Structure formats: structure tokens, C-alpha cells
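A.B. asks: Sequence plus predicted model, see below.
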Amino acid sequence: MGIANKSKPINAASIKRNFVLNLLNTVTALLFPLITFPYASRILFAEGIGRVQFFLSIIDYITLCTALGIPLYAVREIARVRDDTVLRSKTTTEILLLHALLTLAGYGVVLLLAFTIAKIEVDVPLFLLLSATLFFNAIGVAWFYQAIEDFKYITIRTLIVRVVSLVALFVFVKNRNDLFYYAAILVIANVGSNVFNFFRLRKYILFIPWKELNLWKHLKPALRIFILNLMISIYVNLDSIMLGFLKDEQAVGFYTAATRVTKAVIGIVSSLGMVLLPRFSNMISNRQ
């Protein structure tokens, strides 16, 4: 693929349609754990669910740090230049490579925790399996498809992966010894579809020579967003981590069940914001 000197605008769907599609995606994301949780908790008990949730809460913090505010920052930046093929390709490649480098550093932290923290050492394979979330988030470029407002693709591929994951849960998770299968299905349901995102990216971007890239210019603005995301994450995830260290996995399991529904409303409210951000960013860049 060579670099073209022409723009290739991306036609975005209406905001109403995007909102409905994103809302559908959000609702299915909320329904999946509500459907699977009663079955999984009956098979794996509070201790098994609690162990997975405890490890996931730690992985979520590492994911947050390696992402460094990139998902939200990238939506804004790609939306601004999405009508210019070269700028779109250059910005996407820079952000993708920056995220990949940060993810490598994140895996260093994963290995350090896996072999130094007693509560993690009891089940290192499970912790490492859940850390696959880092990899899938790095290659997933979900922010790109949000920026170009391709919510139809996002919704369809996510629905397919979640349905397959739901079937896999009932097929493979049969007793307490299947905790590893449960964790793998959970990872696939949440971020497994990101593999398709990565390969489909070739449809939208061109090859940009390394010498023309400037990864580090995105670091400072993304860091500002990261600080805001960190404050939100402390409210959302720190409770499970603290409970896991202060008590045990069983307590985390019971707590997860109690908070599952209350956190559902947040996703519904925020779904409109994810639809408006790319559209407004693009309009501002076009002086509209």
C-alpha cells in the first residue's frame, strides 16, 4: 500500500442510528454477565468467582495504565482527521504503536506481580490468562471504529462473539475445576472480538514509513485524560482489590454479585457520550 495524496471521506451514519446501535451494544454487555453470573456462581461458587474478579480488578488497573488515556484521546484525534486518508493512517499508526509499547511495559508489571504477591502466586496461570486482556486491548483499536462512527460493525461483531461465548460457557463450565475455562470465556466475551478489529484495519489505513511517524507527541495529551480515567477507576475497581487483600476471594465473590446491577446504569448513561464525541470532534475540525 502506498501513500496517496487524496482524501477519502468516511460517511457516518445518523446520530440516532449510532446511538441505538451503541445502546444495543451496551445493553448486551450488561446482560451477558447478568445471564452468565447465576450459572457461573452456582458452578464455581463465590470463591471461584471472587478469585477471577480479584485478578481482573488488578489487570484492569494495569490495562488502564498501559492505555494511558489513549482510547478516549484516540477517538477525538481520529475523528478530527478521518476524512483525510494520509492523516488518518498516520495518526492511527502512531497511536497503535504507542499503545503496543506501553503494553509491553504493562506485561513487565504483570510478571512482577505474578511472582511477588502471595495472593497471586496461588494461581499464576489464571492471572496470566486474564492478562491477555492487555494484548487484546492493544491490538483492538476499538477507538478507531468509534472515531469513524462504524457502530454497526462494532455491534454486530460484539453480538456474535458474546453469543458464542455464552454457548461456550454452558458447554465447557461444568464443575469447580473449570475455573480456567470460565476465565478464558470471560476474556473472549469482553475483548476477543478485538482480533477482527486489527485485521479489518487494513481497509481504512495506508502504510506509513517509520521515519514519518512521531509516537511521542500523543503521550502528553493522552496522559491528561489518563489522570481523569484513573480517578474514575479508583471509584469503580479499587473496592474489589481492597476487599481481596483485606478478606478473601469468597468475600469478593459476594460483593461482585451485589454490585453487578448497580454498575449497569453507568454504561447506559455513557453510551450517548461515545456517540457524540467523534461527531462533535469532526464537526469542530471542519469549523462547523
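C.D. replies: Good, I have the coordinates.
A.B. asks: alpha carbons only for contacts and neighbour counts from here, please
C.D. replies: Fine.
A.B. asks: Give me the contacts around stretch 43-53.
C.D. replies: 40-41, 126, 173-179, 183, 240, 248-254, 256 (Cα atoms under 8 Å, 6 or more residues apart in numbering).
A.B. asks: Then stretch 142-160?
C.D. replies: Identification of contacts with stretch 142-160 by Cα under 8 Å, 6+ apart yields 10, 12-13, 18, 21-22, 24-25, 28, 71-72, 74-76, 78-79, 82, 92, 193-194, 197, 274-275, 278-279.
A.B. asks: which stretches of the chain form helices?
C.D. replies: Per DSSP state H, the chain carries helices over the ranges 15-67, 70-81, 85-114, 118-121, 124-130, 132-140, 142-147, 151-172, 179-187, 194-200, 219-246, 249-259, 264-285.
A.B. asks: so how far is the longest one off the chain centroid?
C.D. replies: Right, the one you point to is helix 15-67. Relative to its chain's centre, helix 15-67 lies at 11 Å (Cα atoms, centre = their mean, to the nearest Å).
A.B. asks: another structure for you, compare them:
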Amino acid sequence: MRKNLLQSFASLGLVQLINYVFPLITIPYVSRIIGPEGYGIINYATAFVAYFNILISYGFDYTATRRIAADPDSLGTVFSEVLTARIYLFLISTVLFIISLFIFTPLSDHKTVAVIVFCSCLSTCLTPQYVFQGLQYLNIFAFTNFIRGLLNCLLILLLIKQADDFIVLPLINLVLGVGISLFLIVFAILKFRIKFHFVQFKKVWKLLIEERMMYLSSFVVSIYTTTNIIVLGFFATNAEVGYYTTAQSLIFIVINVINLPLSTVLFPYISKSFSNDQEEGLNVLRSILPVLIYILTFVGILIYFLAPFSIHLIYGNKFDNAIGPLKILAFLPLISMINTFLGIQTMLNLKMDKDFFNVTAMAALIGFSLNLLLSSQFGFMGTSYSYLLIEIFVFAALYITLLKRNVNLLLADKFTPNAMINIIKRIVFK
């Protein structure tokens, strides 16, 4: 099991790293052509459409993964229920998006970009990520991400030649995203002999009610992660939105290279440990978490001190104003990873969905208010501080909530050098 776990993480981690090597080739090229304003337009539309992606996803990548990991024989049923539910949710999202086009000025000013970005929700609707996660069959999933990164790099270099070509970026993402999702869903059906049947609306509605806590938690989290961009758009220019989203994008690269593979690989493994014995699952988390904290603390230090060099090298001098936000968010990957372990990896596996939602709902309320205040007063720098402060609040709230249930993942003896060596040996050599 540990060998498979290590191989899965190494595979996903390597592919994610390669996927973000490609942008290191294309971003210096694109940023010098489209500039901060072009990035601001695209990233604003992406942030707005993120709400619809969350609705369509509905947290199934966690809840369906958990169901399949616990009972692989339920694969066909889970697949049919999730795909049917997501089709309904996509249709609802389409209606809501059309209405939004006529209400929100930043979207109506750039309708073409907004429509293209929204159409990428088809990828979220179709992707069977939960199937591969639940069965811990991640190699094909990682490989397709690599192919997508390679094609994305080639198409950008071939098609983007002038500032007005910024619209090509979301178009490329749409074509590749939907194409890869179609391939994955066909591959999953053939590989695992899944028989899809369209589920009745009554049963879909029951599923949506049962899984609502995970969706609501994802939605409220977006209020203090994605809404910051939406709010900033009302107080700042497209260029200023571009400065902030540039810094946030670099931080998300680190999160996607390290945190995302960990979450994808570990969630079904940890879920299975919890299904065997609760204390076994907690001990796995207590052993792994300190190693990751040390690694991501070092990563945060590097991000902070290399911020000026990174911005100049990747984006050019036009993006100098992104250096400040990048320094402020330098330790976000560390805090985000801890919050993922405390919330998703621990609370969800302990069936503390409601507690997780309560924390994230409180964070959303405080985060939105804080973001509104700081963004209006200090622009994109205020947005950066707001994001950091609310993630720190989430950490404190999750940790205290777990302590009240007599669950403590941060044990001092697990942070000693000997403990570090032992856990690495167990993962690598057993």
C-alpha cells in the first residue's frame, strides 16, 4: 500500500511539476504580449465562473471518492448518479450564467471571454476524477495532464502573436479541457466496464440533499478565496486585478505541484485507514503532517526572498507591482496544506462534515467583510492581506474544533528529527 502511495504521489507530483514547467516557458512569452490588463480580464472571468464550477462539481470529487474507496463494487451506481447530477447542475448553471452576463458589468464588457471561460465548465461536468481517485488508479490521469500541458504550450506559442490574442488563452483551455475530460470518461467506462444509466431526477435530488454539506463547504470556501478577485474588480482597474492574480497564480502553482497531488493521492488512502480504524487514520495523519510542514515552510521562505527575481524572470518589469502580493502570500501553500489536512483529510473522514461547514461558513462571512474593507481601502495589497489573514483564521478555527473533539494532529514528538527519519523510511522502504 505504501509503495503504491509513494508511486502515485511521485507520478502525480512529477506530472504536475512538468505541467508547470510548460507555463514557465509560455508565461514569459504571453505576459510580455498581453500585459497585466489582458491577464486581469481573463482572471476576473475565471474567478466568476469558478462559482459555477463549484456548483457543478458539488464536492463529488471527495464524497464520491470516499464512497468508491470504501466500496469499489458501488462504482457503477456512483458513476451514474454523479454524472447525471452534474448534467442537471450544468444546465442550471447555464441559465444562471446567462442572467449574470446582463447584471455584472465586468462580464458584460467582455462577453466573449466570459462565454468561452464558462463553456470550460463542461470539463468539470464530464471529468471522472473521483473514479480514478477512489480506485487509486492515477497514472492515466496524470499522463493526460502532461499531454494537456504539452499541447497547451505548443498552441500558445503558435497562436498568440499580439495583445488582442489574449482571448485565445481561454479558448485553448476550453478545447483541451473538454477534450481530455471526454477521453478520461471514455477510458474509465471501458477500463472499469462501467455501465452508465441516466438516474431519475427524484434520486438525483436525494443525492444532492445528502451531499449538500460538502458542496456548501466548497462554496463558502470560495467566498474568501475566489470572491476576493470579484470584489477587487469593483475597486481596481483590470491591470491591478492582473497584478494580484499574477501573484496568486504563482502561489497556486506551488499548491498544485505539491498540495494537489498529496490531496488526490492521500484522501482515498486515508479514508481506507479510517474505515479500518479511526485511530489508525489519525496516526497516519500525525506522521505525515510534520514532514509536509517542514517542507512547505522552506518553500515559503524561498518564495518570499525570491519574489522579485521570480516576477521579473517570468512576467517582466510590467508586473513589478505583483512582487508585494507575492511576498504577502508566500506562506499560503503551507497554511493551505495544513487546512486541507485538518478539514478535508480529518474532519470529512471523521464524518464531521457539519463542523467543517460551520468553520468555513464563519470564515466566509468574516473573509468577505474583511476583503470588502481592505480591498476598498488598499486595493490589491489589501486583497492579499485579506486572503492571508482569513486562511490563518481557518487554521485556528479548524484546530480548535478538532481539539474540542479530543483530536490533536500536531503532536510535538512527531516533529523531532528521529520521527522525521522514521516516517520517511516507512513510506519509502516498506
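C.D. replies: That came in fine, so what should we check first? If you're wondering where the values come from, they're calculated on a predicted model, not measured in any experiment.
A.B. asks: Tell me which residues touch the residue opposite residue 113 of the first structure in the second structure once aligned, please.
C.D. replies: When the second structure is aligned by TM-score structural alignment, residue 113 of the first structure is paired with residue 100. Residue 100 of the second structure is in contact with residue 107, counting by Cα under 8 Å, 6+ apart.
A.B. asks: For residue 210 of the first structure, find the nearest of the helices of the first structure.
C.D. replies: Closest approach to residue 210 of the first structure among those (Cα to Cα): helix 85-114, 9.3 Å.
A.B. asks: now what about stretch 187-199 of the first structure, what contacts it?
C.D. replies: Applying Cα under 8 Å, 6+ apart, the contact partners of stretch 187-199 of the first structure are 130, 132-133, 136-137, 139-142, 157-158, 161-162, 165.
A.B. asks: Surely residue 66 of the first structure and residue 109 touch.
C.D. replies: No. Using Cα atoms under 8 Å, residue 66 of the first structure makes no contact with residue 109, being 10.2 Å away.
A.B. asks: out of these two, which sits in the busier spot?
C.D. replies: Under the criterion of other Cα atoms under 10 Å, the comparison of residue 66 of the first structure against residue 109 puts residue 66 first, with 24 against 13.
A.B. asks: corresponding residue for the more buried one in the second structure?
C.D. replies: Checking TM-score structural alignment: residue 66 of the first structure goes with residue 56.
A.B. asks: Please tell me how far its match sits from residue 40 of the second structure.
C.D. replies: Going from residue 56 of the second structure to residue 40 of the second structure by Cα to Cα, to the nearest Å gives 25 Å.
A.B. asks: re the thing from before, relative to residue 208 of the first structure, which of the helices of the first structure is closest?
C.D. replies: Closest approach to residue 208 of the first structure among the helices of the first structure (Cα to Cα): helix 85-114, 6.2 Å.
A.B. asks: Would you mind listing which of the contacts of stretch 142-160 of the first structure are buried?
C.D. replies: Buried members of the contacts of stretch 142-160 of the first structure, counted by 16 or more other Cα atoms under 10 Å: 18, 21-22, 24-25, 28, 71-72, 74-76, 78-79, 82, 92, 193-194, 197, 274-275, 278-279.
A.B. asks: show me where the stretch 301-430 of the second structure has helices.
C.D. replies: Here the stretch 301-430 of the second structure has its helices, by DSSP state H, counting those that start in this stretch, at 307-314, 323-328, 332-340, 353-404, 417-429.
A.B. asks: just so I know, which of those lies nearest residue 260 of the second structure?
C.D. replies: Counting by Cα to Cα, residue 260 of the second structure lies closest to helix 332-340 out of the helices of the stretch 301-430 of the second structure; the figure is 9.0 Å.
A.B. asks: Run the angle between that closest one and helix 353-404 for me.
C.D. replies: If you take axes from the mean of the first three to the mean of the last three Cα atoms, to 10 degrees, helix 332-340 of the second structure sits at 100 degrees to helix 353-404.
A.B. asks: The first structure: matching residues for helix 332-340 of the second structure?
C.D. replies: Alignment note (TM-score structural alignment): helix 332-340 of the second structure is unmatched in the first structure.
A.B. asks: What is that helix packed up against?
C.D. replies: Helix 332-340 of the second structure sits against helix 238-254, helix 278-305, helix 353-404, with contacts defined as 3 or more Cα pairs under 8 Å, 6 or more residues apart in numbering; DSSP states H and E.
A.B. asks: average distance between the first one and the first structure?
C.D. replies: Meaning helix 238-254 of the second structure. In the superposition with the first structure, the average deviation recorded for helix 238-254 of the second structure is 2.0 Å (mean Cα distance after the TM-score superposition for the first structure).
A.B. asks: The first structure: matching residues for that helix?
C.D. replies: Counting by TM-score structural alignment, helix 238-254 of the second structure lines up with residues 249-265 of the first structure.
A.B. asks: Lovely, talk soon.
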